[in-house]
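**Student:** Pasting the sequence and the predicted model now:
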Amino acid sequence: MAARIPLTGLDRERGSDLDGEEAATGPSHFIGRLQFLYPASQGLPQTFHLMAPGSGSKLGGQEENPLCTQAPLLHCHLHAVGGLKGLNSLYLNFTLSQYNEIYIFGKKFLNFQLSLSGSLGIACAENANGTHEWIINNFFRFMAQFNYSDFTELNKNFSGFEVLDLLSPQQLSGLTVNSDALNNTDKISQILNTFTSRSFSDLVAYFTQFIHDTQSVGITAIQNTTVRDTILSIIIKLLEPQFPTFNTSDYIDWFQTRLHLLLPSITGNELNTIPTNITCKSYQAIVKGLDKLYPDLSTTQQEDIYNFIVKYLTRQLDSTASACTARTIGSTVWLLNNFGRFRSFITYRNLTALNKNFIGLDAVKFLTVSQLGELAGNNGTLRNADDVRKIFRDITSATVTEFINTFSTAVNQVGDYFNQF
């Protein structure tokens, strides 16, 4: 059975016109038209018979591909009215290997035409006026098989921003990385706003390619913070309708991998779009992804994330009587899984309010000086010399004053509590 692939940007633009053309044509019809248009192309009709759907042809690489041997014999007019256009009418019926062979043929033909264009630097410029006509007339529905770099190599004046609606998600990623879009809020907004009218799978495909493309060119951070802020804001709005359908693996995928370059721009606005009824595992996946970026976040951002954490855990406690403590082994694991490094913002008293079984002495390595002071000041915490040594092990001359202050406050609060009775 022939492989089926998603509709291209050209399908979206032309709609049912192409379907009508496809229904009215077939391999024999196309080859007859090709013979009429270009009778001097000896052997070319047989070549396309080999490529016809259902032919069973197993063409090899470029050197064995009969299409490639015929490419230099064609001219741009034939390419526009025959060539790929003839194959275009059968687009949805080819196998994946045939798509690849057609790509090789098209690329070789257009490279040959580019070599004839001289200083013009545009393959088959006579086929079009501007980028929009050029890409349609030279690539047809097969444009999805080409890389964005193919377009810019074959047409030095190619402007991806003129054909955003025609480009595939992968090609849009190429445009993002290989233009000045990562330094221009208007241009990046134009690219990303195309996904408001596309399927969610297109957004996934875009980010898959974006991760690959940024790694390929050595982009490890988006330096323009305004652009980064803009990207994250748009993407979160696109993700918001999907969040309720996400499972844990989806949250891991997005917050630990796909959004990695963008999360340094996270604010309370984006965090507020995340549903509060997600599972503890999904919530912990988000916290883990944000924790990786802790040093790159401002204090305000860290506080925003802490507020998100407390809001979620409080809701869990109120609705399930458990702040994600189920199936958690020990206080340290619970603290790290649910707070990460954002634990530094919470008071020890609030920790024990969220988890009544929290044992501070089991997690002293991960508590702040202030939290240790509160812990030591709680009545009955220090039962022996070993407990004292555990707490004072990490107290230094630089932090002892802070410790004493919080210890004194905690002791006074305990005293005030008992004085009520």
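**Tutor:** Received the coordinates, thanks. Residues are numbered from 1 along each chain as shown.

**Student:** all contacts plus neighbour counts: C-alpha atoms, from now on.
**Tutor:** Noted.

**Student:** which residues make contact with the helix or strand harbouring Tyr417 from outside it?
**Tutor:** Element membership of Tyr417 [criterion: DSSP states H and E] is helix 400-419. Helix 400-419 is contacted by residues 369-379, 395 when judged by Cα atoms under 8 Å, 6 or more residues apart in numbering.

**Student:** List buried residues within those residues.
**Tutor:** 369-378, 395 (16 or more other Cα atoms under 10 Å).

**Student:** May I see the buried residues of the helix holding Tyr417?
**Tutor:** 403-404, 406-407, 410-411.

**Student:** Can you get me a residue count around Ala323?
**Tutor:** Neighbour count of Ala323, defined by other Cα atoms under 10 Å: 22.

**Student:** so it makes contact with Gln316?
**Tutor:** Yes: with contacts counted by Cα atoms under 8 Å, Ala323 reaches Gln316, the gap being 5.1 Å.

**Student:** returning to that earlier point: ok, the buried ones among the contacts of helix 400-419 vs Thr273, which is closest?
**Tutor:** Nearest to Thr273 among the buried ones among the contacts of helix 400-419: Gln371, at 30.8 Å, using Cα to Cα.

**Student:** try this one next to it:
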Amino acid sequence: MLQSNTTSGISTSEERTVTSQSNGFQDTCNSKNLRDASHMISAAVDTLAGELSCKKGNNASLTEDKSNELEQNLRQIVQFTLKVFNGLRTNESGFSVLDIFGVLYSLRLGNHSDPRFVRLWFSLKMAPLLPYADENFLIELSNQNFSCTSFQELVEGMSEELTTSDKIKEKLIYRNFIQVYLSRQNSPEPGCTNNVNGSAVWLQKNFGDFSKIATLEELQQLNDDFSAAEVLSELSSSQLAQYVQSSGASNDTDLIDRVFEELEDGNALENVDEFLTELTANGEVHDFQPAVRDHVMNRTFLIISPHLPHFNKDDYYAWFHVKLVSILASFTPVMLEKATSNVNCTNYHVIVSGIAKVFPAMPLHRKQGLTDVLLGYLTNSASVINEPVCRQGIESDAEWVEANLGPFSQFTTYSELKVFNLSGVAVVDVLSPQQKAEFVLDADSGALLDVEVVKAVFTSLTESGGEEQLNDFFQGFTNIIKQKNITIVANPAAQDTILNLTLTALAPAFEDFEPEDFQLWFQVYLAPVMASLRPDSLRVIPRNISCASYREILSGLQQSLKFLPLAVSHGVRSSITSLKETFTGCSGPDSFACKKTTVDENLICAAVDSSKLQQTLSSDNSSTALCNFTITEHACSSATSLTHSNLVTLMKCSLESQRVYPVEVWKLFFQKASPALDQALETLATMAPQNSNLALSSALEALGEVKIANLSREQLQSENLIQISQPILAAQHLLFTNL
């Protein structure tokens, strides 16, 4: 309750008046009154602005300074009213601040084509309320009948009002006001391209600070005469990237230099970041010509290299997996060495996986150079590279190779890889064919002693690339064998596995082989494992190959007999017979040219111990003793001590046993027994052993070569040639009488 107090300075009637007024204020406390009051103040400003405009234009009765002062006062009225409105308003929705302050309504009070009116309108009504401009308002604004000069006044005003940090509002204004207005075909001057001197002026007048939001394509659509080359200094880094993509810069290093001069102006790292991000937008990779790509990479690396020591894992990923991807194929060994000089293994792995993505686009010499740098890093980091901290997420040696070398591992040697204590078997699938060849032939790996390891290698070869992978493997395999002076693979089981798996893998391709392909495989690549060849092995050879191809295969088999020890050559010999029987149409009659079988005593006698024979015959040269030893054992001993009767006995029991010896063995035997050979043959011809011609054929072939080789030119031309050849003819009679 209020009490009367004469000393208060307010009478009872005055109290009632104040109370009444107070209740009246409370009655007006609602949002509608607030909106109406704000609207009336804004309308009053419109009226005052009209008066100001009139005084400014009426014989310039106001000075410029006074006019500007009054304009600022009116603007402050709007700003303070807006501030009070926002301070008193509730969270009520359903109305527009721009409508309350009559922004578009006040625009109708003047001439849209008058840039002075539009500038004043913007200063008083639009600028304070610009933060409230939304998409719908801006589109409606763009459809007003502004002249180009009035429009340009608005663009200039908006450029001055917006802070550079308000990127969202910038894009909103550009997309819904500037771009829409300039695109209108019903405006007095579509694109506002008249009365502008060049692209730079057009860009500044019509876009202001918003020019960097537009794409080059949009600018060119709005102005057919727009030239980006004229305004490079005005373009954003993204627009410079778009210019490079659209201007044919893929072949122009001079243009790239001009672009990078602009990128280096200001914050070069941020600029090149934005530039490269645009180049890889939407996952697309710009296709530079190699020389230009090298140029871009060089200029880029000069900018980013000082910042590399401050990069974290995310930075390395962003640059090496995204931003640099369009030029990373030009990353040089020098750059890689600098980039990895002091990085930890985690960041190193990110770099490796990044450059691995562009591996196919790199020239061969760069791949090798980068590989050397990677190996250098791993060697220098050998003490920690296999520690748990560097093997996080790496479960196997194969994954270790992938993480630390990626596809560059194929440019290392197996010897370089095994330094890192990797298991050859574990990394088989990531080894190149050349490395697999090294692994198989590496003495420390013991691969050729373990058939399962050999199977794993060849399974990997056949599953990953078929004939091409096999070809690369055997190319390396034969080269290493030559370097190590190895003739044949020593382990028979490994021989069998290599030969059989290779022939099986090649079988589908044999149909398309040319003679030179058969020559390469059967005379070069398979030579070290030819000892495992059997007639069944040749079943994979198509029956319709040409005779030229047949001869290349046959030649390969025959050549192998020149280096295969006799003891392991039986499979090849029987395969030769089988091959001839299969391709009878290509064999043809034997040539009338004299055959000459090469005799290598070391190969024939490699597995023969003649000491027992020597010891026995020194005390007993009876028929039984002679026939207890094979022709091979006699050929590998000093057979010159045999008499003609010993020779007859030995040949008779050997032929009757029907055991077949290679031509080379008979020839060596006949060469050593040549002093007693003629008389022994004459004696043998009078006998008629019941043996097969198969046992005699090799002996006769060898005999013919030995005897004819011993005839002089005079004897061959003598009338007594038949008499001289009597021992040979007698031996042949022995064969034909038993057919």
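**Tutor:** All right, it came through fine. In this text, all values refer to a predicted model and were calculated from it rather than measured experimentally.

**Student:** Any chance of the buried ones among the contacts of helix 400-419 of structure 1 in JSON lines with distance to Leu182 of structure 1 and secondary structure as columns?
**Tutor:** Below are these laid out as JSON lines (distance: Cα to Cα, whole Å; DSSP: H, G, I helix; E, B strand; the rest coil):
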{"residue": "Val369", "distance to Leu182 of structure 1": "42", "secondary structure": "helix"}
{"residue": "Ser370", "distance to Leu182 of structure 1": "42", "secondary structure": "helix"}
{"residue": "Gln371", "distance to Leu182 of structure 1": "42", "secondary structure": "helix"}
{"residue": "Leu372", "distance to Leu182 of structure 1": "45", "secondary structure": "helix"}
{"residue": "Gly373", "distance to Leu182 of structure 1": "47", "secondary structure": "helix"}
{"residue": "Glu374", "distance to Leu182 of structure 1": "47", "secondary structure": "helix"}
{"residue": "Leu375", "distance to Leu182 of structure 1": "48", "secondary structure": "helix"}
{"residue": "Ala376", "distance to Leu182 of structure 1": "51", "secondary structure": "helix"}
{"residue": "Gly377", "distance to Leu182 of structure 1": "52", "secondary structure": "helix"}
{"residue": "Asn378", "distance to Leu182 of structure 1": "52", "secondary structure": "coil"}
{"residue": "Ile395", "distance to Leu182 of structure 1": "46", "secondary structure": "coil"}
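
**Student:** In those residues, find the pair that's most separated.
**Tutor:** Checking those with Cα to Cα, the most distant pair is Asn378 and Ile395, at 17.5 Å.

**Student:** What residues in structure 1 pair up with stretch 500-513 of structure 2?
**Tutor:** Using TM-score structural alignment, stretch 500-513 of structure 2 lines up with nothing in structure 1.

**Student:** just how off-centre is that stretch within its chain?
**Tutor:** 29 Å (Cα atoms, centre = their mean, to the nearest Å).

**Student:** can you check stretch 149-165 of structure 1 too?
**Tutor:** 22 Å.

**Student:** The aligned partner of Leu405 of structure 2 in structure 1 - how many residues pack around it?
**Tutor:** Under the alignment (TM-score structural alignment), Leu405 of structure 2 pairs with Phe339 in structure 1. As a burial measure, Phe339 of structure 1 scores 22 neighbours (other Cα under 10 Å).

**Student:** Against Gly82 of structure 1, how distant is Phe339 of structure 1?
**Tutor:** Note on Phe339 of structure 1: its distance to Gly82 of structure 1, by Cα to Cα, to the nearest Å, is 63 Å.

**Student:** Is Asp202 of structure 1 in a helix, a strand, or coil?
**Tutor:** Secondary structure, DSSP: H, G, I helix; E, B strand; the rest coil: Asp202 of structure 1 is helix.

**Student:** Give me the aligned partner of it over in structure 2.
**Tutor:** Per TM-score structural alignment, Asp202 of structure 1 is aligned with Asn271.

**Student:** all helices for the stretch 451-600 of structure 2, in order.
**Tutor:** 451-464, 466-483, 492-510, 515-520, 547-560, 570-582, 584-587 (DSSP state H, counting those that start in this stretch).

**Student:** Could you dump those helices into TSV and include distance to Arg366 of structure 2?
**Tutor:** As requested, those are exported to TSV (distance: least, Cα to Cα, whole Å):
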stretch	distance to Arg366 of structure 2
helix 451-464	25
helix 466-483	21
helix 492-510	33
helix 515-520	31
helix 547-560	40
helix 570-582	46
helix 584-587	50
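
**Student:** need the contact list for the match of Asp202 of structure 1.
**Tutor:** 237, 263-264.

**Student:** Compare these with structure 1 and list the overlap.
**Tutor:** Counting by both residues aligned by TM-score structural alignment, their matches' Cα atoms under 8 Å, these that remain in contact in structure 1 are 237, 263.

**Student:** And the contacts of the helix or strand hosting Phe80 of structure 2?
**Tutor:** Assigned by DSSP H and E, Phe80 of structure 2 belongs to helix 64-88. With contact meaning Cα under 8 Å, 6+ apart, helix 64-88 of structure 2 is reached by 34-35, 38, 41-42, 45, 48-49, 52, 56, 123-125, 128.
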